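K.L.:
just the structure for this:
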Amino acid sequence: MGRFFYSYKMDINSNQIGNYATRFIEVLLDYSPKLISAILILFVGLYAIRLINRIIRKVMIKRNLDPTLTKFLADILLWALRVLLFITFISKLGIETSSFVAILGAMGLAVGLSLQGSLSNFAGGMLIILFKPFKVGDTIEAQGVIATVLEIQIFVTKMLTGNNQTVFVPNGALSNGTIINYSMQGERRADLTFAVSYDSDIKKAKDILLDILNKNPKVLKMPAPEVFVKNLTTSSVEFAVRPWATNANYGAVFSETLENCKTALDEAGIAIQPFTLQK
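P.N.:
Okay, here's the model as predicted:
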């Protein structure tokens, strides 16, 4: 009796396994065209995406687009094409894509709400890249920082201050605030003020200050440097001293003008008055 039951059980298991195997082969044969076509679409699509990405990069480089903008647009296109390829791949496998797209939309909305600040910086980065208020290598003043731009990233701008400190400024605040670009025009004017006593010879003092500017080879001849009476205070006559220099020589011209004018006025016996607060 036991042997008979065991033999009957083995026959049932063998029949079930045979049925399962047959059913599996039938499903595999029915499904294999979809699977093969989906795999072909995946590999061909990946190759096509890489090819399209390379072509787009070359076209943007030939059009002399900003390198940061070129990389950003190419990356956006790359991921957009990958998402479309993935949706095509799973739809070819017979998976319903409408619910999948709805899930992606809900996830995108949730991520967008939680990253509002980052999206603001992202939008600011796009505005900076597109309208170019400054570029890499420019010296700018923004958000209380004066520094040289090292890199314009999507969310932040990386800058280097004069004392070698690296500063990261969010692009959202940067694009919405005032930006002073000291490098855009190529030339820059130093605005200095010297105050002398009322007992001084004004014409002599003016000639001395102007002579100092004309003798400095780093001071540009055009636009011509200027020296004129700026103000008459209760204790002094104020001269505006305005030399022009290239951006590279601006710092040197500023400091040399201060030093040379002070030395020349002292040698001429013209007293420089200390600045006092006006009430």
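K.L.:
for the rest of this, base every contact and every neighbour count on C-alpha atoms.
P.N.:
OK.
K.L.:
quick check: longest helix of this structure.
P.N.:
helix 2-62 (DSSP state H).
K.L.:
which neighbouring elements make contact with the next helix or strand after it?
P.N.:
Per DSSP states H and E, the first helix or strand lying C-terminal to helix 2-62 is helix 67-92. Secondary-structure packing of helix 67-92 (3 or more Cα pairs under 8 Å, 6 or more residues apart in numbering; DSSP states H and E): helix 2-62, helix 116-131.
K.L.:
to compare against the first, here's the next sequence to fold:
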Amino acid sequence: MTVQTDYVHQLTLSTEAAIPGIFAGFIVFLIFLAGAVVFRRLLRRLINRMNPAKRPLVNLAGDTVYYGLVTVGGITGLGTMGVNVSALIAGLGLSGFALGFALRDAVSNLIAGILILLYQPFQYGDTLTVAGDTGVVTDINFRYTVLAGQNGTHIHVPNGTMFSNSVTVTPKP
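P.N.:
As a prediction, this is how the structure comes out:
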């Protein structure tokens, strides 16, 4: 019974020693979470005063910052608690590399969509000719620029194509 009593005593001591670190880790995470929530609310107030064409871009940036702060806060909180996060960080780095490589076409279309929304080389209602297709711009999102072609057809042109090919823009009258 002495071995079992010693084990329980050691467990109690180590738990008591870990409580301040666990508490501090939760506080660190909550600080990052509060910062992310405050940033998101301020951005949403600002977004209502912006040009409607720029809102999706600012919304994407806001979501990226929010989730980035929550992730960094979680990892920092775990590190403060005493958890060895070096393997977690290495795993996130390798996972990010693998996902980036696997999704390179989608990411290139996303970045091209962001640049199109940022620089606005054409507007809704303009007639575009790109990669042999001609149509009127009806929608611009992060993946595609949608053109209304002849006979009611819809042409979804990947935004990466918009950057790798020449585009002829005829402004709406």
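K.L.:
can you redo the helices and strands packed on helix 67-92 of the first structure as CSV with distance to Thr161 of the first structure and mean neighbour count?
P.N.:
Shown next, in CSV, are those (distance: least, Cα to Cα, whole Å; neighbours: other Cα atoms under 10 Å):
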stretch, distance to Thr161 of the first structure, mean neighbour count
helix 2-62, 30, 13
helix 116-131, 20, 18
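K.L.:
out of those helices, nearest to Gly177 of the first structure?
P.N.:
Gly177 of the first structure lies closest to helix 116-131 among those, at 10.6 Å (Cα to Cα).
K.L.:
onto which residues of the second structure does the closest one map?
P.N.:
Helix 116-131 of the first structure corresponds to residues 104-119 in the second structure, going by TM-score structural alignment.
K.L.:
likewise for stretch 170-181 of the first structure?
P.N.:
With TM-score structural alignment applied, stretch 170-181 of the first structure matches the range 158-169 in the second structure.
K.L.:
got the buried residues for that stretch?
P.N.:
For stretch 158-169 of the second structure, the neighbour count (16 or more other Cα atoms under 10 Å) marks 158-163, 167, 169 as buried.
K.L.:
stretch 51-65 of the second structure now?
P.N.:
So stretch 51-65 of the second structure, judged by 16+ other Cα under 10 Å, has buried residues 55-58, 62.
K.L.:
what are the ranges of the strands in the stretch 101-250 of the first structure?
P.N.:
Taking DSSP state E, counting those that start in this stretch as the criterion, the stretch 101-250 of the first structure contains strands spanning 139-142, 145-152, 156-161, 166-170, 180-181, 187-189, 192-196, 226-232, 237-242, 244-246.
K.L.:
residues contacting the residue nearest the centre of the first structure?
P.N.:
For the first structure, the residue sitting closest to the mean C-alpha position, by Cα atoms, centre = their mean, is Ile152 at 2.0 Å. Listed by Cα atoms under 8 Å, 6 or more residues apart in numbering, the contact set of Ile152 of the first structure reads 68, 125, 129, 135-136, 158.
K.L.:
show me what Arg266 of the first structure aligns to in the second structure.
P.N.:
Slight slip there: residue 266 of the first structure is Asp, not Arg. Mapped onto the second structure by TM-score structural alignment, Asp266 of the first structure lines up with nothing.
K.L.:
and for Phe89 of the first structure, the neighbour number?
P.N.:
Residues near Phe89 of the first structure, counting by other Cα atoms under 10 Å, number 21.
K.L.:
and it, what pairs with it in the second structure?
P.N.:
Checking TM-score structural alignment: Phe89 of the first structure goes with Gly77.
K.L.:
so its match sits against Phe26, correct?
P.N.:
Yes - if you go by Cα atoms under 8 Å, Gly77 of the second structure and Phe26 touch, sitting 6.1 Å apart.
K.L.:
still on that earlier bit, how far off centre is the match of helix 116-131 of the first structure?
P.N.:
Here the centre of stretch 104-119 of the second structure is set off from its chain's centre by 13 Å, with Cα atoms, centre = their mean, to the nearest Å.
K.L.:
what about it, how far off from the first structure?
P.N.:
With mean Cα distance after the TM-score superposition for the first structure, stretch 104-119 of the second structure departs from the first structure by a mean of 1.9 Å once superposed.
K.L.:
what's near enough to touch Glu104 of the second structure?
P.N.:
Actually, residue 104 of the second structure is Arg. It isn't Glu. Counting by Cα under 8 Å, 6+ apart, Arg104 of the second structure has no contacts.
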